[in-house]
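In: Following is a predicted model, sequence given first.
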Amino acid sequence: MPEKYDQDARPDEKLLKLFMLLLFNDKEFSLTYLAETINCSKQTVARLLRRIDENYPCHLLERKSNRQKFYHLQRPSMSFKTAIDPAGLRQLALCRDLVKGLLPKEDWELVNMSLQQAKTNLPRADYSSYQDANVGTRLTRGHINYQTKQKQLAELEKCILNRKSCMLSYQKDLNGEIKNYAYAPQMLITFHDSLYVSGWIVSEAGPVRILKERPAKFSVHRITEVTAQNRSTEELPVKDLEENADFGFLRDEPFKTKIWFSKEVMTYISDRIWSDDQKITPQEDGGIILEMTALSRSELISFVLSFDFKARLLEPSDLAAEIKERLLKTLEKY
């Protein structure tokens, strides 16, 4: 007996995935494509197709071309009263494409399947003209694999939606100590192609009390375990991260900064909003000076150094001295 293509998937899971793929896409698929998508043999797909044709109120159409078989599920006529906007659906499809690789595979497939299901609710006049083509993608260097963090993400999402606290285990460094926190998660955040969770570190027992002055952020991929608690966080203040209009993701005390940029990077800097109070002043050498409020000293240092000799921190002076010290230490390595 040949080895199964997918040892983990149950027959009913394969049948459901195949049926939904055919039902929510008004087009035909080759047997080869279906086998690759369902992740099983052609013989298994053929057997599942027979079950669909025999047991569901849909007519399965089969066509042969160049020794290849093609299948199309003729859907039953339905009258939908729900109004779906084709333009809005296309924007959701773009969002789906841009988060591919950031979400765990199963979560992304759920998003994709939900979009396919929503497509069937389009008004009949719009259905034939709607195109679900991939018009966007996500490129990154050194991406993080969140496939192993699906359980942690699901628990965090459940706690956020239900306003409950949790016990969170976190390993900051690869070989570092795992620390445990009583935590009230409030929001998942994407930043520099990484997922973070923001919330309050709270008391471990009894009514939930905030222990830290500022919300704490954890990298999702460094979270080893999340256990939901039946403790309400309804009374805790909700920090609106979108209100943070200054430069910096990790918060220190706000401070004013002034940075010179050369003409080679002035367009890149000028095209973006780094802080709501930013001021850009052209310089006689062809460059610009950016003035803004920053929240994180470490992030500002990394930001300036990322431009190499094309940027120079002018203020604050103590931070400029720290950058100079780092550069001298780097030079010693060479």
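Out: Okay, I see it.

In: contacts and neighbour counts: CA atoms only from here.
Out: OK.

In: ranges for the strands of the chain?
Out: 29-30, 59-65, 68-74, 164-171, 178-191, 194-201, 216-219, 223-232, 255-261, 279-282, 288-294, 311-315 (DSSP state E).

In: and those as a markdown table, adding mean neighbour count and distance to Arg47?
Out: Putting the strands of the chain into a markdown table (neighbours: other CA atoms under 10 Å; distance: least, CA to CA, whole Å) gives the following:
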| stretch | mean neighbour count | distance to Arg47 |
| --- | --- | --- |
| strand 29-30 | 17 | 15 |
| strand 59-65 | 12 | 13 |
| strand 68-74 | 17 | 13 |
| strand 164-171 | 22 | 45 |
| strand 178-191 | 20 | 42 |
| strand 194-201 | 21 | 41 |
| strand 216-219 | 18 | 44 |
| strand 223-232 | 17 | 40 |
| strand 255-261 | 19 | 65 |
| strand 279-282 | 14 | 66 |
| strand 288-294 | 21 | 62 |
| strand 311-315 | 19 | 64 |
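
In: Let me have those in CSV, adding distance to Lys17 as columns.
Out: Compiled in CSV, the strands of the chain are given as follows (distance: least, CA to CA, whole Å):
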stretch, distance to Lys17
strand 29-30, 14
strand 59-65, 16
strand 68-74, 14
strand 164-171, 33
strand 178-191, 29
strand 194-201, 28
strand 216-219, 32
strand 223-232, 29
strand 255-261, 53
strand 279-282, 54
strand 288-294, 49
strand 311-315, 53
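
In: Put this next to the previous one:
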Amino acid sequence: MMTDDTTGTMPRKSPDKTATARIITLYRILETSRHPLTKKELAERLDCSSESVRRLLHTLDQELGDGVLVTETREQDRVPTHSLRTTRPHPLQGLADVVDLFAQWVDQVAPYLPEQTVEQARSALPQLAITLSDGGPGYGGPTQTAAPRWPMTFRSKGYIDYIPHAQTLKTLRQAITGGQVCVVGYHAAGQDAPRRHRLIPRRIVVQSGTLYLLGDALTEGTLQPEYGMTLSVHRIRTVDLKQEYLRPQAADDGMRDRHFGLKWHAPRRCAVWIAAPAADYVRDRIWSDDQTITSHTDGSLTLHVTTTSEEELKAWVRSFGDRARLEDTPLPEQESA
């Protein structure tokens, strides 16, 4: 037994060897260990006896409360081991649906974001999914802290809350990805009850803060597309997936082309005259992928766009009052490009 050479007494414990310091050290050891530890291993790391470790484990278990437990595991005749087990939810537990919804939003906004940003978001999704699957109640990673917020917010004049429709979006995404026929219960505005539509969903598009499902209604009893359909996602009440499949042909659906408005009819070319006070507003924005603008000497302009919803285009023109009008001639002679 070691004694102090001058006094012949036991050496005093250094401050970091006090019970409180040991409990803190014990917690850190258990928290960071990748495998359960025996009392002997803990005693060696704490520089104390196995009996002291037993008391420290008991004290730690009492102090941690209901959120974290010190567990003892004994496998057959092996020496019991100790580890920490948290009963609090993992910071990411239960967010699988949110991650899936995030993936859907990335797909929706991809055409409007820089390609590099889209790639960063898509590359982060698998990493986040792995974290979710490898985490769980026993998560031993770093402390989760709130991420710094980007100093930018979005405002709208009324919006639709899509959180209650997350399952609908998930099911529709499955049907679109797999080319699966579904029967949709759709409650159209002004109707007393939902109606059922058998269709093949093609794509979900975003316009003015609203999600729309584009698809093809199918002829009764066949897989033959009969006519195009556009449905507001928030008005879809049920989605019943069928064991019928119709692979869409990427070359002929035309849904990758961004035209003015939703897809209600075949693309049509139109021209809109815009007065000088509203010209910059129109010039700053993209209204269709193939748009062209003719500038006039008085500051006005003529916007040439392709639309798949002429009624929407007319409503948009009317919103400008006397500062805009739909031209009778689709492609007037250009004064300047």
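Out: Okay, I see it. Here the structure is a predicted model, which means the values were calculated and not measured.

In: closest to Phe249 of the first structure out of the strands of the first structure?
Out: Comparison of these against Phe249 of the first structure by CA to CA identifies strand 178-191 as nearest, at 8.2 Å.

In: okay, and the closest one goes to which residues in the second structure?
Out: Across the second structure, the stretch matching strand 178-191 of the first structure (TM-score structural alignment) is residues 194-207.

In: contacts for that stretch?
Out: Defining contact as CA atoms under 8 Å, 6 or more residues apart in numbering, one finds that stretch 194-207 of the second structure is touched by 108, 172, 175-176, 179-188, 211-218, 225, 237, 246, 248, 255, 261.

In: for the strands of the first structure, which one sits closest to Gln150 of the first structure?
Out: Closest among the strands of the first structure, once you apply CA to CA, is strand 223-232, at 10.8 Å.

In: ok now the closest one, how far from the chain's centre?
Out: 21 Å (CA atoms, centre = their mean, to the nearest Å).

In: Relative to the second structure, which residues correspond to it?
Out: So strand 223-232 of the first structure sits over residues 236-245 in the second structure, by TM-score structural alignment.

In: likewise stretch 145-159 of the first structure?
Out: Stretch 145-159 of the first structure lines up with residues 161-175 of the second structure when matched by TM-score structural alignment.

In: for that stretch, which positions count as buried?
Out: Buried residues in stretch 161-175 of the second structure, counting neighbours by 16 or more other CA atoms under 10 Å, are found at Ala166, Thr168, Leu169, Thr171, Leu172, Arg173, Ala175.

In: so the fourth one makes contact with Val239?
Out: By that I understand Thr171 of the second structure. Yes - here Thr171 of the second structure lies in contact with Val239, judged by CA atoms under 8 Å, at a distance of 7.1 Å.

In: Let me know which of the strands of the first structure is the nearest to Tyr268 of the first structure.
Out: With CA to CA as the measure, strand 255-261 is the member of those nearest Tyr268 of the first structure (10.0 Å).

In: The closest one maps to which residues in the second structure?
Out: The alignment places strand 255-261 of the first structure over residues 268-274 of the second structure (TM-score structural alignment).

In: For that stretch, what is the distance to the chain centroid?
Out: On the basis of CA atoms, centre = their mean, stretch 268-274 of the second structure sits 36 Å off its chain's mean C-alpha point.

In: residues in contact with that stretch?
Out: 282, 300-308, 310, 317, 323-332.

In: repeat that with 7 Å
Out: If you take CA atoms under 7 Å, 6 or more residues apart in numbering as the criterion, stretch 268-274 of the second structure is touched by 300-308, 323-327, 330-331.
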